[in-house]
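>>> Below is the sequence, then the predicted model.
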Amino acid sequence: MKLDPEQRQNLLDWLGPPPGYRLEAGVGTAFSAELDVVTAAVLALVGEDHEPGAVPAVSLAYAVERVGRRFRLFINQGGLLIPAEGGQRMATLFDGFVRPVVLASGAFHPKVWVLRFRARESPEMHGAPDRFRLICSSRNLTDSKCWELGAMLEGTLGAIPLADSLGSDAAAFVRQLHKGDDAPSPSVRELVEVLPRVRFEVEGTARLRWQWPGVARARPLKDELPEAPSRALVLSPFLRAPLVTRLAQADHLTLVSTQRELDALPEATHTALKRHAVYVLEDLAGEGPLSGDLHAKFYAFEGEEGGTLLGSANATGPGWGEGPLANVEAMLHLQPGLPFAKALRDLVEDKKGVHPWLHEYERREVEEDAEAKAERLLDTVGRLVSSLQLRAAFDAGTRQVTLRLLNPERLAQVPGGLQLALAPYALVSTGRASAWVEITPEWPEAAYPDVELTQVCAFVLFRVKHTDSGGERVFGLQAAAADLVAVREGRDAALLQQALTSVEPSALLLRLLGRASSGVSLGTRDVTGSGAAERAGPPPLFERMSVERVLEACTEDPGRVVEVEACLRTFGPLIDPAFLRFWEDFSKAFRDYRREAGP
């Protein structure tokens, strides 16, 4: 574990299946997520990789098809980071597995992933056990280059469930998420049932401690903090006085935070910190591998109650359940934890002195101009957005989408001088000028006529504009997943159909059956029918792929059968007739075999 900017790991590498395995079930959580990074995460989960911005639409569609039935991503309501001009159309598919978490107060802030991988059905993997992975970190699904910290633990199933274990902790957390899913995944439900049996590989003991206001089992995280440790090391980008004052009761505290947060602390807290070592991050914008700030949350304690905690909780009251307002948070608690001296050496200072990316804190006067005040006003709305409940409806007959806030009274809490508007994600992405509709507490509904089926999506943009400065914030909301269940299957099929029409069918089949690597070009089909290649016809498929390879690919991952059949429905007349005859017999035999074998 190091904060050295030259020694970094990519969260996407932690999400990919081990060699010979595929994703069987999983959940992920984040406070915020950019759609491009969600795209990368989906591809990582199915073991694919593409250059940023160069993901073929059909590849993404098939990846979502595999992930959607067995995975859920829970995000704080308002935490979808969508540009005001929208984004790629295929991201519409994400509303099948992304779920908003709406809270009356506080924020949904954990960064936890629980994944189950199953061995592919190949001779070399026969009898291989399921593998499980738990990730607890400070990392959201964004392209931020801030410094982060996280831990990844792996495990396998044991014979019996253990009540007080990391597996049972993870099961309780995932169960709480699953309860809030109005279109739940059976694979996730099964994951909840087996997690108490999982034995994770870890030195000492590890527990997943999480708080969720109103949930009895989820006690406040403040209970995990020792009363007066001999030494404490804390990294936190956000600070609030009560929590910092409590941490300062240690005999010796080393605190790493940001200049802005430290400057904003009251005089009494600065007095409490005078006898301790306080550092801030150097401004490395535009230099080396980092261009951001501190985002890691790390707490190490030495003494009778020593241990290490890392995860999502900032050194604030809501982060640790200290006070009337509490977030949903999750922390990995390691005991006896990392050696304190090593943590201090890796994160703050070694024999050469304080690391060059840190410097001792010097207090500065806080100055706030009109622009900063406007930004702070917009920030306050972000906390309100997480409580908004949104419903969506689509009338196929009139082709109208209707959006409606269920708790418009919350809008009355928005400060004056701000203008609010809603817009469906897919309409903004297509450049529709009338997509933005102003809303108020008295008029919390917006209707959009002439919407194509492929433009129906649960993602909605919520724009807050400062009328004086012109500054604005755009939050990505999501309507309840169950609202669009009736149209989602048809919409997904239509989007896939659109994506398929632009690719060469033989190349796609080779890709689906694993004959070509994930980075292979899918080509462009001559849809006019005038090209020489189309007149000549593609080479027979079985000259480029053996029957044995088809059998192996479909046995290793049965999901390929569904994908191949979608391709054949679109391109039937353009596919090699010999392959079509083979597939008709094979698919029938394969289904009979799967039916007899059982789940």
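Looks like it came in fine. Residues are numbered from 1 along each chain as shown.

>>> Could you use CA atoms for every contact and neighbour count after this?
Fine.

>>> I'd assumed residue 46 was in contact with residue 67.
Yes: with contact defined as Cα atoms under 8 Å, residue 67 and residue 46 form a contacting pair (7.3 Å).

>>> what do the two both touch?
residue 23 (Cα atoms under 8 Å, 6 or more residues apart in numbering).

>>> Not counting residues beside it along the chain, what's closest to residue 534?
Leaving aside its sequence neighbours, residue 534 sits nearest to residue 526 (Cα to Cα, 6 or more residues apart in numbering; 6.9 Å).

>>> same check, this time on residue 545
residue 515 (6.7 Å).

>>> distance of the closest residue to residue 236 other than its chain neighbours from residue 256?
Computed as Cα to Cα, 6+ apart, the closest residue to residue 236 that is not its neighbour in sequence is residue 297, at 4.9 Å. Residue 297 is 10 Å from residue 256, where distance means Cα to Cα, to the nearest Å.

>>> joint contacts of those two?
234-237.

>>> what's next to the longest helix along the chain, contact-wise?
Secondary structure of the chain per DSSP state H: the longest helix is helix 577-597. Contacts with helix 577-597, where a contact means Cα under 8 Å, 6+ apart, come from 540-542, 561, 572.

>>> want to compare, so here's the second one:
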Amino acid sequence: MQPDPAFDPENRELYTAMMRAPDGYRFDHAVATTYSLDFETALAIPIAIVFRDAENRDEMLRSPLALLQSVERMAERIAIYCDRGRIKSANPNAARLMALYEKSIVEVSAPGGGAFHPKLWCLRFQPEKRGEPVRMRLAILSRNLTNDRCWDLALCLDGTVDYDEENGSNEPIARLLRALPGLANRSTRPTEPAFLRSLVRDLQHCWWSDLPAGATRISFAVNGLGTERWEPKKGERIAILSPFVSNEALKWLVDGYAEPGASQLIARPEELDCLNSSVRSLFQVQTLDSRATEFEEGDEEAADTGNLEGLHAKAYVVERGSRLHIHLGSANATVAALVPTKSGRTQNVEVMAELDGPKTRMGTIEQALFSEGFKRLLIPYEPSEAPTEDARLAAEKLLDRLRREIAAVPLDLNCNELGDLVGLEVSVAGAVPVVELPDGVACFLRPITVANLSGHDAAALFQARVPLAVGHLPLGDVTRWLGVRLHHQPTNMECSFTLGARLVDLPEGRDAAVLSAHIANAENFFRYLSLLLGSLGEGSFLEGEAAGEGQWLQRFGQGGSSLLEPMVRALNMGGDELREIDALLRRLDSPEGDGNIVPEEFRELWASFAPLLGSSKARR
């Protein structure tokens, strides 16, 4: 019996669902790679880990305390690597919270000069019961860490760690993870995450169970790090699913497929328009029907399942003898992703997974890829006029080139205490080529926590290395993130993105200042405690919110019994939540904090618990 079609659009996987720990396990650490990201989606990941059933990002973003707590607990256990210059611009409110998440996000570049383009998550889960094996999850994606609404693919694998035997097929992924810290700019490179080496070790000893799509084998490949690279094995028939395509890459992929109808191609129509007709003639060509993804206004059920737009999935399906090979991951059918340069490696860094099995289990190309549900989304391609190089398209290319050049410049954000404020000055941190701004192009820079979206003229910074003062901010608004805005005056086109700088001479207590800004009164303090203790069964922060403002404060006023019970439970379970409360109190009592936030009644209750924290480890 064949499994459900691997490419059926009804088989959906929520991004946040991949973060949920298996039953009997808890989240430990994770490493992720992405081409682009936005802060709101990045913040949704720690939220999803803390609140397993909370998948409504908009609702969470309206709860700053929930965001703050989840970021605080998870920031040191997650590392996210993305392509330089591909962090989207952010609103000031979301940006303030990123101060506590800024060490988790590292901008890197591809050694071959192209894009850092892999999309994966590698997660480790620890067992709740002693003696159970460590579990891991590996997700190979075509989706970036953004809120884009495109058709994407995800391969999610779960496995257990066996320290007695290595799984050699995982080595390409392990090699990619080991290389990540070294891909950051040498001048401002952060330290390697403390957990990275042990996570890679566990990955090398992890064996995957229950392969999807009827596959019996799985393997991985990474392009762009060395001369080893991925290419699909040749077979009798091939189907290519790729939003972006190029003539040379497609000819290379179908070389040897001479039979009529042996090669099929699904791509975006605007990309197909740019291909040579001789290349298109090598394929049966289809594209996504935009009408198939629309839903009738007011049809809420359809809006939940059908309002995706555009093709972003990448897959290569090959029939080879009696077996079917499904390759999926980040690589488009383009020269930068697939075709090696003179150095022997590709321009882009890409990651691919290959599922392999007999056609009796996996099916044929028609059965695996062209399911009835997927075929409904497709229409035959009808050629249109290739786009002409008009002024706006030329300006868009120019701004994107300048984005890449500016993103390659290492920056320091120098801090200078000025009373209650911190003066900020941006300077270039290393010896790199200057960025020449053509006539008619302006560049502006700003700390992303300020509402002044116009920014400060940064031409002298990038062209002459003249330090740029970017304002005076409260300590709680200081982050390493800078908003960059490029403006092409003749066409009035703009390109906005976020860059990370290295914080220099950051005053002590910045994290405490961020915390105090969101826990500004006694009521919020108790709401924060409810969140810390909510995972112990006393109801989550959102449940407290639904029950009415100030519920925890009111219940504490009734004798404190409602806080006493979960605190005792936390002590008996090891005291981790109580240690977080202890750290919170210490920070709020620091010179930079605001000890007045903590009510005296709670201090009296806490005096009974604080001496017991040192001995609570014995209860584990």
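Structure received. Since the structure is predicted, the reported quantities are computational estimates derived from the model, not experimental observations.

>>> May I have the TM-score of the superposed chains?
Remark: TM-score between the superposed chains equals 0.85 [TM-score structural alignment, normalised by the length of the first structure]; 564 aligned residues with a Cα RMSD of 3.2 Å.

>>> What is the burial count for residue 593 of the first structure?
Residues lying near residue 593 of the first structure (other Cα atoms under 10 Å) number 11.

>>> what sits against the nearest residue to residue 449 of the first structure once chain neighbours are set aside?
Of all residues not flanking residue 449 of the first structure in the chain, residue 400 sits nearest, at 4.3 Å (Cα to Cα, 6+ apart). Each residue near residue 400 of the first structure by Cα under 8 Å, 6+ apart is listed here: 394, 447-451.

>>> try it again with 10 Å
393-394, 447-453, 456 (Cα atoms under 10 Å, 6 or more residues apart in numbering).

>>> cool, residue 370 of the second structure as well?
5-8, 239, 364, 376, 378.

>>> So which bits of stretch 19-37 of the first structure are buried?
Residues 21-37 are the ones in stretch 19-37 of the first structure that count as buried (16 or more other Cα atoms under 10 Å).

>>> thinking again about what came up before, tell me which of the contacts of helix 577-597 of the first structure is nearest to residue 332 of the first structure?
residue 561 (39.5 Å; Cα to Cα).

>>> Just say helix, strand or coil for the counterpart of that closest one in the second structure.
Using TM-score structural alignment, the equivalent of residue 561 of the first structure in the second structure is residue 578. With DSSP: H, G, I helix; E, B strand; the rest coil as the basis, the three-state label of residue 578 of the second structure is helix.

>>> Residue 446 of the first structure now?
Reduced to three states by three-state DSSP, residue 446 of the first structure is strand.

>>> Now which residue in the second structure aligns to it?
Residue 446 of the first structure maps onto residue 468 in the second structure, by TM-score structural alignment.

>>> again with residue 182 of the first structure
Using TM-score structural alignment, residue 182 of the first structure pairs with residue 190 in the second structure.

>>> Run through the residues that contact its match.
103-104, 106-107, 181-182, 184, 502.

>>> One more: residue 110 of the second structure?
83-84, 116-117, 180, 183-184, 224-225, 346-350.

>>> Okay, and it sits in which element?
Using DSSP states H and E, residue 110 of the second structure sits within no helix or strand.

>>> same deal with the one 3 residues further on?
When elements are defined using DSSP H and E, residue 113 of the second structure is found to belong to no helix and no strand.

>>> Identify the residues contacting the nearest residue to it once chain neighbours are set aside.
Once flanking residues are discounted, residue 113 of the second structure sits nearest to residue 347: 5.5 Å by Cα to Cα, 6+ apart. Neighbouring residues of residue 347 of the second structure by Cα under 10 Å, 6+ apart: 110-116, 223-225, 335-341.

>>> repeat that with 8 Å
110-115, 224, 336-337, 340-341.

>>> now residue 373 of the second structure
Residue 373 of the second structure neighbours (Cα under 8 Å, 6+ apart): 8-10.

>>> Same question for residue 462 of the first structure.
420-423, 474-477.

>>> same question, residue 435 of the first structure
With Cα under 8 Å, 6+ apart, residue 435 of the first structure has these contacts: 422-424, 427-428, 448.

>>> what's the closest of these to residue 88 of the first structure?
Among those, and counting by Cα to Cα, the member closest to residue 88 of the first structure is residue 428, at 10.3 Å.

>>> Kindly indicate whether that closest one is helix, strand or coil.
helix.

>>> element containing the closest residue to it other than its chain neighbours?
Of all residues not flanking residue 428 of the first structure in the chain, residue 86 sits nearest, at 5.1 Å (Cα to Cα, 6+ apart). Assigned by DSSP H and E, residue 86 of the first structure belongs to no helix or strand.

>>> Residue 86 of the first structure against residue 424, yeah?
No: using Cα under 8 Å as the test, residue 86 of the first structure is too far from residue 424 to be in contact (9.1 Å).

>>> For the two, indicate the residue with more neighbours.
For residue 86 of the first structure versus residue 424, neighbours defined as other Cα under 10 Å are more numerous around residue 424 (30 against 20).

>>> which ones among the contacts of residue 110 of the second structure are found in strands?
83, 350 (DSSP state E).

>>> Need the contacts of residue 110 of the second structure in a markdown table (columns: distance to residue 582 of the second structure).
Listed next are these as a markdown table, based on distance: Cα to Cα, whole Å:
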| residue | distance to residue 582 of the second structure |
| --- | --- |
| 83 | 38 |
| 84 | 38 |
| 116 | 41 |
| 117 | 41 |
| 180 | 35 |
| 183 | 37 |
| 184 | 35 |
| 224 | 46 |
| 225 | 45 |
| 346 | 51 |
| 347 | 49 |
| 348 | 46 |
| 349 | 44 |
| 350 | 44 |
